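K.L.:
sequence-free structure coming up:
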């Protein structure tokens, strides 16, 4: 028998079956991944959140597999066609593909040509010619002529002549050959290894599909196509620009009918003992093999393997999106500092919102420093008054239209009011407009114009990126590529898991958190989160975690899941501000009694805590892992896993792509990381691209191992295409810009050129593939 689900998951996770079984039981009881990872280490043997997320995803797949297996067994039994050998094969099928291969001959389908031929009595003719090729096909076929007739399934044309008989017999054999599970798997493996993806531009679509130019005459082995190229091809095909096909590497063009058998045709022939030996039926059988391959097997495999390529590409793209989102959510917060948010604009003006240290909006305005009004001085006066009145410490500037002009405005403001010691930072405004028009924004800022809400979001996301960005659909934050081309349900599920993990890793202040932030806490639904806010507004701040139990619809199970991730600052019990779960408070009291100190004397006392042995306090309920976590938390209660706040400084005088020059060294912020490199904002309204080969002096397989979204980096300009707004950068500062006049083909191989895709511009929009500039700087290996 196939190993159990627990055993299979244990092998995949390199864990013990008992660990997996415990994790599955907890998930089935409604426990969340953050809760299990943080507070049930003894039960799972210390499985971390990454392992648990994989377990959760694979558990869903394997349970669906078992449900499908049971349905297939029931269907074949009902047909009376189950055999011990078939049952054994079904019970040992390790994935859905193998299971469906085995079920194919028994799958209920519409009345096929083969079934009609069998009704007409042609099965003996098919079996006879296959078993004895020395028979003459036409002679044998003449024995099976029959008038048209009617069956319970419909009319049957009968067998009018020998041609009809042989055609019917061929259909029977073709269906049999194409539904042999072992043969299908053999052919699938061959095509996976020897398939080539081709794409051609559809005639007349060259101009309309210019962004897909790199795929107008494209060819690459199926096994080598990376996710971003696969998604670009799929998009081009979906938009009616590209004709994308699959072929064998042995067939550069569509083979003629009398061509020698290809490797797959040879496999089909060998499986059924068909060969060319000069016998009367050999040619007919050989043609049947060719028909099987071209009309049935290859068409089926092309659909399946191109679908698998798409699925893998989607999974990779979703993984990249998730990694980038996690980096952005866990970006360093500026903290509780009065902040002025500037949402840049030209004709419509710059929207201004000042928020206090808690993120509360204290004043808004609209100023017009840029064209057409050019009220620079009036704007500086207005902003100066706001900054002084509210003791502004930070200026947060959106990175959209007129961002650099507004950045210069902020610089002038800082110079004029040096006494305030303000800092300016350009932040991504991706999703700000989505938030502004959202239902939550309407409730949170009901009396504020939609255009000003964006400035509020820009200010708050500098204070605490995580707290602000959770108000926005993760798909609108703009750190993914081809996000509209992937499974939206899978994308949403993955991104929601990332947000949940990030929120719970940081912890949430229950007295200041918004409902959307609370809704991401382990165990809390949107309804319960809103109940907490409503109760807080009516009764005042919570003074303890225990007080949460009075919130309507927040029961014991919900409290167990959520309490450890909720913080009550300056409450009745100092432990309520830490990650120590309330269920562990008795253990803390035991430790305190043992060392003869109160909680206030122990919290933060690293010298004392480091002398304590976790094993001394472990018991049947709380093992060494939990005690160890508690001691670490007491040493640094409520510690924030996010890095220290740092900012990038854009170079003065470099405000547009046209201002860039080769060999310039600039500071920038990583905005997005893809499989082929990283996009960096260097303050010119257009992100530059650091190709994967230019990220480091050593080989880089995955860009995420070198950079992450939000990271401040130094880069050198290698090449600029002002017209197409493309910027090639390198993080290897010893690299030199390519010599003028060097042809792209001398600097980049074809596949790397295609890997580049179109230069990333708006983070809220997917980049389109292709472009000749990609060739100019894709391969920068020095």
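P.N.:
Thanks, I have the structure now. Treat the numbers as computed from the prediction; the structure is a model and nothing was measured.

K.L.:
please make it C-alpha for all contacts and neighbour counts, starting now.
P.N.:
Fine.

K.L.:
how close does residue 686 sit to residue 324?
P.N.:
19 Å (Cα to Cα, to the nearest Å).

K.L.:
so the two - more neighbours on which side?
P.N.:
Between residue 686 and residue 324, residue 324 has the larger neighbour count (other Cα atoms under 10 Å), namely 26 against 22.

K.L.:
just the element for the more buried one, please.
P.N.:
Per DSSP states H and E, residue 324 falls inside helix 298-329.

K.L.:
what helices and strands are in contact with that helix?
P.N.:
helix 181-194, helix 227-238, strand 242-248, helix 465-469, helix 488-506, strand 665-674 (3 or more Cα pairs under 8 Å, 6 or more residues apart in numbering; DSSP states H and E).

K.L.:
mean neighbour count and distance to residue 532 for these - can I get that in TSV?
P.N.:
Listed next are these as TSV, based on neighbours: other Cα atoms under 10 Å; distance: least, Cα to Cα, whole Å:
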stretch	mean neighbour count	distance to residue 532
helix 181-194	17	54
helix 227-238	21	43
strand 242-248	21	53
helix 465-469	23	16
helix 488-506	19	17
strand 665-674	23	35
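
K.L.:
would you mind giving those as JSON lines with distance to residue 270 added?
P.N.:
Shown next, in JSON lines, are the helices and strands packed on helix 298-329 (distance: least, Cα to Cα, whole Å):
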{"stretch": "helix 181-194", "distance to residue 270": "10"}
{"stretch": "helix 227-238", "distance to residue 270": "34"}
{"stretch": "strand 242-248", "distance to residue 270": "19"}
{"stretch": "helix 465-469", "distance to residue 270": "60"}
{"stretch": "helix 488-506", "distance to residue 270": "42"}
{"stretch": "strand 665-674", "distance to residue 270": "45"}
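
K.L.:
residue 590 is nearest to which of the ones you listed?
P.N.:
helix 488-506 (26.6 Å; Cα to Cα).

K.L.:
how many residues are close by residue 773?
P.N.:
22.

K.L.:
for residue 338, see how far away residue 389 is.
P.N.:
As judged by Cα to Cα, residue 389 and residue 338 stand 11 Å apart.

K.L.:
which positions in the helix holding residue 324 come out as buried?
P.N.:
If you call a residue buried by 16 or more other Cα atoms under 10 Å, then helix 298-329 has these buried ones: 298, 301-302, 305-306, 309-329.

K.L.:
if we can go back for a sec, between residue 389 and residue 338, which one's more packed in?
P.N.:
Set residue 389 next to residue 338 and count neighbours by other Cα under 10 Å: residue 338 wins out with 26 against 10.

K.L.:
contacts only, for the nearest residue to residue 591 once chain neighbours are set aside.
P.N.:
What sits nearest to residue 591 in space, not counting adjacent residues and going by Cα to Cα, 6 or more residues apart in numbering, is residue 617, at 7.2 Å. By Cα atoms under 8 Å, 6 or more residues apart in numbering, the contact set of residue 617 is 587, 591, 624, 627.

K.L.:
residue 341 too?
P.N.:
351-355, 395-398, 455-460.

K.L.:
from the contacts of residue 617, pick the one nearest residue 99.
P.N.:
For the contacts of residue 617, the nearest to residue 99 is residue 624 (44.2 Å; Cα to Cα).

K.L.:
adding another structure so you can compare the two:
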């Protein structure tokens, strides 16, 4: 197996690119480092391609190891033929390999093995090859102490044939493929669970092709089954089909083994054997496989959605280095308040109460004046609207302070508050007040604060607790790593959790950097990092380009130019006859530099162009411009909404079927994919991403089920029919879509009911 060739074909890249990337990964290089600083070697493979490459590399290497194990096992049994060995070598996936290995795989004694021990192999072979033989008459000659009667003899022979049929790799592969593309999942409510399983009402009687079932519906049905509310089964033929009628799958088995019903003595017995093989053996196994595959695909899809949303959230535009007041809303326990400086240092804390509004206004006004607060960050949890209203009064009371109030997601703030990290950072601060600090900081710099929280606790995924947790953690960790390295960090202000996400670093090295900084003061340049305990040349190579030293002794240390490329910049400066300070940020001077003049055996055009771009805009932040959403006044609860209202909100989550928007009423509304734009949309992320500020129109409100249907097509007058009839609010047509029935949305789409089937 040529692994690099296989991956190259899958990624549409050259084999030399893949080989270079594999070599770098094997040497310990990280994906961010390879993507940013080894473009010449990999031909410019980006971080997404490199992540895919790394996953496929692991899979294919595991496949090679498994092949070796299988070949050794079969050879030790003395059953390995050149043909079988070649079939095993040709396998390109683990499923096909296990199909081939199944007949030789050590297993507990089966009915077929016992039948063979009892001398019934010849009976099975004769009835299979010579159907003109009368089963009962011929079976009499096989009776003995272990086989007392004809029925026992024929049952044993049938068990042998059923095992042989069910272990035919080619047949199983064909049936598996056919079942996956043709079968439907039928979900039904379990009697007596109608009331307790109300949240699964959309699936009380639901049928859908398994191959076309979206991940959110698949995970919902699987969750309902796990909770004992739903029963789910795979249906491969219409319910009205007589049980005695031979299915298409049984016909395939018969044809595969050349069995035909010509009314010969053994034909009926063989036909029954085929039926039992399919219904009692093969189908049950393939049904389990199908559900497992559905879960795996749904997990992958859901994890991808979570990862994309997390990336959008982490790369949300920072409000900037401004003194900020964080408010963690609450009724009984009060509103926890924390003021942090422009660098995120905790300055002051207090707890105020909403029912004492005058006192709350006075206390917060004093805090704002004392610390020259510019931003007010309000957590979006319980009592956030009431707290936001008070913040609005503060803006009116202090018109000259230049205040801005922003409602931010507080997802994960409580997790951070009770963490060891928070305890180490604020050992003397009450747990409840730590959340307010986190809320304030995540407005200043979402990335720097959110890296302190387990990504799974940030809450931008769908069915995140149902998916494969190790795969989820791996994917989210990769997202965090890519985001942190894409932005870069100031080595003299970054926290240990943030530094730990830098290429080449880990928690121990991050703590060592902070400890060195605390003892010796700010790092004057990148080279000083080599004095940090356990930070060697290899680690420095991986990390240096992503660590910034602002205002240090080396101007280039404030940029993403890697120290290994400093000689290239030195040549540019020598040719221009100027210093680095005179060149950095000067677009006209940089435009005069010809990149081709500085290409050598180590640094090619991609790296030179990156250097010039960085010199033009040193330490540029890839994140967008910070925007503030203005929630409508007087719209605080779901009961305040009216059909036709046009509101402003923040996209809180994006799924494959649409986007959820926070419009300030404690319940996010859904903009279905069909209502995102006047054009056809195949992926909601083409239009929106988490954190975007958007305008939406209220289409329908179901207060009882806490569902709000919204639209971003503000000029569309069509709303959902309250009579229960099918809505006339369709996804704009795409020409190729009309001829592709696979892309049509099922009319009983459960998640679309949040948009299409709401009832008052």
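P.N.:
It's in. All values reported here derive from a predicted model rather than from experimental measurement.

K.L.:
thinking again about what came up before, mean deviation of the helix holding residue 324 of the first structure from the second structure?
P.N.:
On superposition with the second structure, the mean distance recorded for helix 298-329 of the first structure (mean Cα distance after the TM-score superposition for the first structure) is 0.3 Å.

K.L.:
next SSE downstream of that helix?
P.N.:
Downstream of helix 298-329 of the first structure, the next assigned helix or strand under DSSP H and E is strand 339-343.

K.L.:
among the contacts of residue 617 of the first structure, which lie within helices?
P.N.:
Among the contacts of residue 617 of the first structure, the ones falling in helices (DSSP state H) are 587, 591, 624, 627.

K.L.:
counterpart of the first one over in the second structure?
P.N.:
Counting by TM-score structural alignment, residue 587 of the first structure lines up with residue 568 in the second structure.

K.L.:
for that match, the count of nearby residues, please.
P.N.:
18.

K.L.:
separation between it and residue 602 of the second structure?
P.N.:
Distance of residue 568 of the second structure to residue 602 of the second structure, computed by Cα to Cα: 10 Å.

K.L.:
aligned partner of residue 642 of the first structure in the second structure?
P.N.:
Using TM-score structural alignment, residue 642 of the first structure lines up with residue 623 in the second structure.

K.L.:
do I have it right that residue 543 of the second structure meets residue 503?
P.N.:
Yes: with contacts counted by Cα atoms under 8 Å, residue 543 of the second structure reaches residue 503, the gap being 5.0 Å.

K.L.:
any common contacting residues for those two?
P.N.:
residue 33.

K.L.:
what's the distance between residue 439 of the first structure and residue 503 of the first structure?
P.N.:
From residue 439 of the first structure over to residue 503 of the first structure the distance is 22 Å, taken as Cα to Cα.

K.L.:
and what of residue 171 of the first structure?
P.N.:
Between residue 171 of the first structure and residue 503 of the first structure the computed distance is 59 Å (Cα to Cα).

K.L.:
related to what we said a few turns ago, list just the nearest of the ones in helices among the contacts of residue 617 of the first structure to residue 256 of the first structure.
P.N.:
When these are compared against residue 256 of the first structure (criterion: Cα to Cα), the nearest one is residue 624, at 71.4 Å.

K.L.:
show me what that closest one aligns to in the second structure.
P.N.:
Counting by TM-score structural alignment, residue 624 of the first structure corresponds to residue 605 in the second structure.

K.L.:
now do its match against residue 357 of the second structure, distance only.
P.N.:
To residue 357 of the second structure, residue 605 of the second structure is 63 Å away according to Cα to Cα.

K.L.:
so between those two, which is more surrounded?
P.N.:
residue 605 (16 against 13).

K.L.:
which ones are touching the more buried one?
P.N.:
Residues near residue 605 of the second structure by Cα under 8 Å, 6+ apart: 595-596, 599.

K.L.:
quick one on the thing from earlier: burial measure for the match of residue 642 of the first structure, as a count.
P.N.:
Residue 623 of the second structure: 15 surrounding residues under other Cα under 10 Å.

K.L.:
quick check: chain neighbours aside, which residue is closest to it?
P.N.:
Spatial nearest neighbour of residue 623 of the second structure, chain neighbours left out: residue 317 (5.1 Å); criterion: Cα to Cα, 6+ apart.

K.L.:
which ones are touching that neighbour?
P.N.:
With contacts defined as Cα under 8 Å, 6+ apart, residue 317 of the second structure is in contact with 445-446, 623-627.

K.L.:
again, only using 6 Å
P.N.:
623-626 (Cα atoms under 6 Å, 6 or more residues apart in numbering).

K.L.:
of the residues you listed, just say which sits nearest to residue 473 of the second structure.
P.N.:
Ranked by distance to residue 473 of the second structure (Cα to Cα), the contacts of residue 317 of the second structure are led by residue 623 at 23.9 Å.

K.L.:
and that closest one, helix, strand or coil?
P.N.:
When classified by DSSP: H, G, I helix; E, B strand; the rest coil, residue 623 of the second structure comes out as coil.

K.L.:
ok, it to residue 718 of the second structure distance?
P.N.:
In this view, residue 623 of the second structure and residue 718 of the second structure are 37 Å apart by Cα to Cα.

K.L.:
could you do residue 154 of the second structure as well?
P.N.:
Going from residue 154 of the second structure to residue 718 of the second structure by Cα to Cα gives 68 Å.

K.L.:
compare neighbour counts for those two and give me the winner.
P.N.:
residue 154 (24 against 13).

K.L.:
which position in the first structure pairs with that one?
P.N.:
Correspondence of residue 154 of the second structure to the first structure, assessed by TM-score structural alignment: residue 166.

K.L.:
surely its match is in a helix?
P.N.:
Yes: Residue 166 of the first structure: assigned to a helix according to three-state DSSP.

K.L.:
can you report how many residues lie near the nearest residue to it once chain neighbours are set aside?
P.N.:
Using Cα to Cα, 6+ apart and skipping the chain neighbours, the partner closest in space to residue 166 of the first structure is residue 141 (6.2 Å). Residue 141 of the first structure has 23 neighbours, counted by other Cα under 10 Å.

K.L.:
residue 141 of the first structure matches what in the second structure?
P.N.:
Structural alignment (TM-score structural alignment) places residue 141 of the first structure against residue 139 in the second structure.

K.L.:
any idea how far that match lies from residue 465 of the second structure?
P.N.:
In this view, residue 139 of the second structure and residue 465 of the second structure are 56 Å apart by Cα to Cα.

K.L.:
and what of residue 176 of the second structure?
P.N.:
Residue 176 of the second structure is 29 Å from residue 465 of the second structure, by Cα to Cα.

K.L.:
got it, and residue 707 of the second structure?
P.N.:
Distance of residue 707 of the second structure to residue 465 of the second structure, computed by Cα to Cα: 22 Å.
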